[in-house]
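Participant: sequence first, then the predicted structure:
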Amino acid sequence: MSPQHSRPSRAKASSPPPVSPPTARAGGCVLHSAMVGALPMVNDLLRRTRLETFLGEALPKEDGRTKLSPTKALLVLLRNLLLSREPIYGVGEWAARYAPDLLGLTKNEVGLLNDDRVGRALDKLFAADVPSLVLRVASRVVKEFGLRLDELHNDSTTFSFFGAYPRRDTH
């Protein structure tokens, strides 16, 4: 094969280096900066809804190979969706900018977040009994926040479709 027609390399592209929070050094001291943002408020809502407990009970049991629990990965994804809406491949980089404890993670666990791991956690969620999970969370929210059920309608059978559809002649 001539040099002009050489095949592209099939070597796997390397992952970008993990993003570390900004660090300052002076006088033998080290200061690590991390974002906090609205995480304390979101965490309070998550705590009050007991979502971590309900997810842990609903998801299939983990095996010994699991390095980051699917529950933790899903809760980080939820925080991301509420605060930033990064794509799944950017969740690890997003999480690295925040204080790990506010994400329910250790510093080492933040480094484990990647799109494959979050995707596997979503697979486990889809394999769970989601209607029962939704019912447990909704029941907890009603109780915790003192919601009156005459003011709330939870219809899990409604489907909405949005988008551009070709027009059909109805004649």
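Facilitator: Arrived safely.
Participant: make it CA atoms for all contacts and neighbour counts henceforth
Facilitator: Noted.
Participant: name the residues that touch stretch 127-134?
Facilitator: Contact with stretch 127-134 is made by F54, L55, A58, L59, P60, S156, as judged by C-alpha atoms under 8 Å, 6 or more residues apart in numbering.
Participant: ok, of these, which come out buried?
Facilitator: Among these, those classed as buried by 16 or more other C-alpha atoms under 10 Å are F54, L55, A58, L59.
Participant: any idea how far the third one is from H153?
Facilitator: Plainly put, A58 is 23 Å away from H153 if you go by C-alpha to C-alpha, to the nearest Å.
Participant: putting a second one here so we can go through both:
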Amino acid sequence: MSNNPYVMPDITAVSPGAVPVITMLCRTAKIGEIINQMVQWNENNSKITPGLPIESLIVCIICGRKPLWKVEEFWAKQDLKLLFDGTDITLDQLNDDAYGRALDKLSEVKMEELVSRCSLVMLAAHDLKISTVHFDTTSKSVQGVYENGAFGDFLITYGHSKDRRPDLKQFKIGAAVQEDGQPVMGQILSGNKSDKEWNPEAALKVLSSSIKRDSKMSSLSPTAPSYQQIP
């Protein structure tokens, strides 16, 4: 040990970046809690809830981690007790097997319902209302062979590429946000789905969803352009 009185060997400095903020937003949205309610799992046989790995994986993705394996290496540089206060999570529980099991359970969930439920929680947490909804889509290119019909009505196929890769097949992501930028609905779409076709469909879906009932939304024109004004 050094005799220098200014050396503090028991302190380890870390640079968390945006991780604490993103983690808190995910926990405010109760992503993990909602997933736990939606999937089948046995608390008595589980060392970790299925929602917690998914919540932590979202943090990894948003904070820029590209390879989604050996994720425990990412969390080894973070303060788990501080970030996931109220849980008994340990680093060894955030292993690839745990993430694989959680993702298998997540595959059984209706993603639109999950997004809607988390959106309602965030609207309530920030006391946000809905008077205007903006609809938009983006495309995600993929590589490999995908046979039409392999995923039911969902097709990975060629379409208008918003990331400028018309040579690749793609799928699309559609989202609706209210005037403050808070998402209120999200969908995974076929790669050839047009905005003109999706916008009115999405407007009708928002009108008929729990988002409308719980946010006091009055009316929405399904034939209007991407910005929808609610009186």
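Facilitator: Okay, I see it. Here the structure is a predicted model, which means the values were calculated and not measured.
Participant: tell me the counterpart of I211 of the second structure in the first structure.
Facilitator: Using TM-score structural alignment as the criterion, I211 of the second structure maps onto no position in the first structure.
Participant: which parts of the first structure are strands?
Facilitator: Applying DSSP state E to the first structure gives strands spanning 23-26, 29-32.
Participant: and the longest helix for the second structure?
Facilitator: In the second structure, assigned by DSSP state H, the helix with the most residues is helix 111-125.
Participant: which stretch of the first structure lines up against that helix?
Facilitator: Using TM-score structural alignment, helix 111-125 of the second structure pairs with 130-144 in the first structure.
Participant: quick one: the longest helix of the second structure to the first structure mean distance?
Facilitator: Taking mean C-alpha distance after the TM-score superposition for the first structure, the mean distance separating helix 111-125 of the second structure from the aligned residues in the first structure is 2.3 Å.
Participant: now do that helix: distance to the chain's middle.
Facilitator: 10 Å (C-alpha atoms, centre = their mean, to the nearest Å).
Participant: now do the helices in the second structure.
Facilitator: Going by DSSP H, the second structure shows helices at 19-28, 31-38, 51-62, 72-75, 80-83, 96-106, 111-125, 195-207, 210-215.
Participant: could I get those helices as a markdown table with distance to Q170 of the second structure?
Facilitator: Shown next, in a markdown table, are these (distance: least, C-alpha to C-alpha, whole Å):
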| stretch | distance to Q170 of the second structure |
| --- | --- |
| helix 19-28 | 28 |
| helix 31-38 | 27 |
| helix 51-62 | 20 |
| helix 72-75 | 29 |
| helix 80-83 | 35 |
| helix 96-106 | 22 |
| helix 111-125 | 19 |
| helix 195-207 | 15 |
| helix 210-215 | 29 |
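Participant: most tightly packed of those helices?
Facilitator: helix 51-62 (a mean of 20; mean count of other C-alpha atoms under 10 Å).
Participant: which residues in the first structure does that one match up with?
Facilitator: By TM-score structural alignment, helix 51-62 of the second structure lines up with residues 71-82 in the first structure.
Participant: roughly how far apart are the most centrally placed residue in the second structure and A203 of the second structure?
Facilitator: What sits nearest the mean C-alpha location of the second structure, by C-alpha atoms, centre = their mean, is I58, with 6.2 Å. Taking C-alpha to C-alpha as the measure, I58 of the second structure falls 27 Å from A203 of the second structure.
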